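Got a sequence here, can you build the structure:
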Amino acid sequence: MADVEALIGDAIAAARSGDVRLAERQLDRLVVGDPTAVDPALSGRLVRAVGRLWPRGWQPVDVARIVIRRAGVRPGRLLADVLAADRRGQARTPAWWDEQLAALDARVWWADDAAHLAGWAARERLDRVTALREVVEVLAVLESLPPVAVLRPPPGASEVGAAPSGRSGSRMLDRVRALLAKAESTSYPAEAEALTGKAQELMARHSIDEALLETGPADQPGGIRLGTDAPYAGAKALLAQEVAAANRCESVWSDDLGFATVLGFPADLDAVEVLYTSLLVQATTAMLRGRAQRRRASGRRTREYDESFLNAFALRIGERLRAATERTSREAAATDGGERLLPVLATRSDAVRRRAETLFPEVTRGRLTIRDEEGWSSGAAAADRARLAPDARPPRPGSGGGRPSTRRPG
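Below you'll find the predicted structure:
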């Protein structure tokens, strides 16, 4: 068995080195090995590899996202099997953990662990060489991942002191999702903008209600991670930052890992997650519409146009969401008493900021560069069809604006 483990280690090291010829030579050594020894050893190493990631801050959805990003969709399905095998070895897991596994369709479908890899290869219609290559690629990804911020205690650890990332107020979320579904499906931009604004107002009011119900010291803020994969990863990170700011959260972008970490309290994190997902759809739809108009007018389509469009959309929609939050907060202060509400909100904002400073002591910030004025103007207009703040104006092209806070690699 030690010889098999050494072969696997050599194959992983070669894959991580980037030397294609060396990687193929080491893979050949695995291929000629005895499957009854190689396959169980590979399966065991996969399960141990994911298990080591949980205390280092990773969650199942995070691992799935980066494996798919770096290795591909088919290796992502293998990872789902590995996550299911790892779960089977856990005595207890929190509900949110099992929800993530269910979303990834991670389930044990095989009868014999020793035959799992052969069964997976048969399901995917892979020859043994290709199957082993992809197994090694997954291991190379898993064993190269750095520690990340621990947002929620992993299975077996205590949840004390950390606010969960919620699903608070499911009826409210259902109403918000219904509004956003209408916003995504309508062909009228003004209607989409109005529906999104109403969704933000509902979530802001829900957040205020949750804050006023608080008794005793506030819990420590929790967090979520939002995918920011290519294309236009920077624009997606900017959108996450703007939506987070409108909901009293902090966002830090790990561009090398393909996600933004958003910190805040449960109701606010719920708002960020559902709004970000919907606004990505709305922004992409509006961008494609603008691109088609540009192509008909000039016959040109450039990456600079698309990226400028999405950046402008993110900044302008952020202004509008913040205006909705501020208006809702003023109305709540008038109704519930500002002398009670405002200190609670200030305390929460301070707690979120301190949490961000603790988890990300070193971040870098950059200025936004706009390379296509037409794309910028079109993106600002797309986000500005139905004004929530009549006196607001989109920023001028080239006037700067904040790029997302970016985690500096440790």
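
from here on, contacts and neighbour counts on C-alpha atoms
Will do.

G223 falls within a helix, correct?
No - G223: not assigned to a helix; according to DSSP: H, G, I helix; E, B strand; the rest coil it is strand.

ok, it - contacts?
L151, R152, P164, S165, T261, V262, L263, G264, F265, L269 (Cα atoms under 8 Å, 6 or more residues apart in numbering).

The same query, at a cut-off of 10 Å, please.
Neighbour list for G223: 149-152, 162-166, 249-251, 261-266, 268-269, 352, 355-356 [criterion: Cα atoms under 10 Å, 6 or more residues apart in numbering].

For the comparison step, fold the sequence that follows:
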Amino acid sequence: MPDAEQLLAAALTAARGTDVRRAERALDRLVVADGPAVDAALLAHLVRGLRRLWPHGWQPVDLDRIAARRLAPRGARLLRDGLAAQRREQPGPVPPWFDDQLAELGARWDGDAGWLNRRAEGDRITALRDAVDALVLVEGLPPIAVLRPPPGGPAGAPRATAPVAGSRMLDRVRALLAKAESTTFPAEAEALTGKAQELMARHSVDAALLDATAERPDQPSGVRLGTDAPYAAAKALLIQEVAAANRCESVWSDDLGFATVLGFPADLAAVELLHTSLLVQATAAMLHGRGERSTGSGRGERSTGSGRGERSAAHRRRTKGYDESFLNAFALRIGERLRATTAAADREAAAERGGERLLPVLAARSDAVRERVDQLFPGVTRHRLQVRDAEGWNSGTSAADRASLDVGAPPRRPVRRGR
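Take a look at the predicted model:
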């Protein structure tokens, strides 16, 4: 009988193919094979596969995000186990951010012996299937942009920048945005969101001027923000608009389900906070608008059994068109208003501190961010928006007016896409 390594190799090959019966037969052979040997082979393959990903740009949180999209829940948990097991064997220096991400994910390792059975919950064949699927995912991931120094410290990795997550200003911004999300009064949400953007814009100016005098100034770094279905393109557009308002650049990798935002540390922190809050506000407003629309369109309608399926399908199509148009309009409108708030804060700062000092600093930082985008994403393309529902577009624009300040702004732009 073939050994565990051969059986695992056959199972992986079959899982990558399209022959379901072949994959099930290969899995059956794994089930009846020597359990400890199969578990050891699975773990060894998983640890090797994960170790190969770090120099190619992947981070633990990136893997967890894509595992949640492509694997069963238990498969995603098995991958977190693998992350902890791989960390135990990781050679070379390990940067603090790596361990912070593992702690955030709750990745832990309880020992090699019987590791898969502990997750099997009495169903070993399903646990084996989930483990094989996790391995196929890990071994099939493409290289992505290296945003932080990976474990092992390879030459040429970007220098780490100082975290800003614990600053008092960001605590104030979080409090403002939390109130904006919870209030039922549009005018209050508008004022709170606008004040939050104003604080972040001023903090960005302060950080830029301080960094300009530093012996080792910061360099642009990056974060990845998820763009899960449904309406992934609209969510990517919202990230791009918030990024532009905070001196950052965003590129959407739609096949991998995330947008990469590049910028300086204070600006990246602002993008993460504001994007999260605005997505909550946009989704709540969209659902409210959808409910009002359904109530209005349903008046006087009567249905019969023969056409109910067709009407239901048509209603789903109309709802999807409304939602996409709403979120796209919200993103573009909110971007205009946030950029105008930033521009006003810059003008005020220039008047207080001297434009001849501030403006060259801000321009140099913008140039550095664009240069970093060109280095990491030389093949960026543009993705045009499609507006399928005028009512959704108008409602989304109105919702954005209620979520931010009512001032003018620069022209609109399409989403940028790249690998």
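
circling back: restricted to helices, list the contacts of G223 of structure 1.
P266, D268, L269, V352, R355, A356 (DSSP state H).

Looking at the residues you listed, which one is closest to A190 of structure 1?
D268 (25.3 Å; Cα to Cα).

Pull out the buried residues from the contacts of G223 of structure 1.
150-152, 162-166, 249-251, 261-266, 268-269, 352, 355-356 (16 or more other Cα atoms under 10 Å).

I figured W54 of structure 1 hits V61, correct?
No - between W54 of structure 1 and V61 there is no contact under Cα atoms under 10 Å: 11.5 Å.

can you pull the contacts of E356 of structure 2?
Each residue near E356 of structure 2 by Cα under 10 Å, 6+ apart is listed here: A350.

That one -> structure 1?
Under the alignment by TM-score structural alignment, E356 of structure 2 pairs with E339 in structure 1.

In three-state terms, how would its match be classified?
Classification of E339 of structure 1 by three-state DSSP places it in helix.

returning to that earlier point: of all the ones in helices among the contacts of G223 of structure 1, which comes closest to P217 of structure 1?
Taking those together and measuring to P217 of structure 1 by Cα to Cα, the closest member is V352, at 13.9 Å.

From the centroid of structure 1, which residue is nearest?
L226 (1.6 Å; Cα atoms, centre = their mean).

so who does that one touch?
With Cα under 10 Å, 6+ apart, L226 of structure 1 has these contacts: 61-62, 65, 236-237, 240, 251, 253, 258-262, 272-273, 276-277.

ok, back up a step: redo the ones in helices among the contacts of G223 of structure 1 as CSV? Include distance to E210 of structure 1.
Shown next, in CSV, are these (distance: Cα to Cα, whole Å):
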residue, distance to E210 of structure 1
P266, 9
D268, 10
L269, 12
V352, 16
R355, 20
A356, 21
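
which one of those residues is nearest T364 of structure 1?
A356 (13.2 Å).

and the alignment partner in structure 2 of the closest one, what does it touch?
Under the alignment (TM-score structural alignment), A356 of structure 1 maps onto V373 of structure 2. Counting by Cα under 10 Å, 6+ apart, V373 of structure 2 makes contact with 145, 220, 222, 248-251, 260-263, 367, 380.

One more: D218 of structure 2?
Counted by Cα under 10 Å, 6+ apart, D218 of structure 2 has contacts R159, A160, T161, A162, A207, A208, D211, A212, F264, P265, R365.
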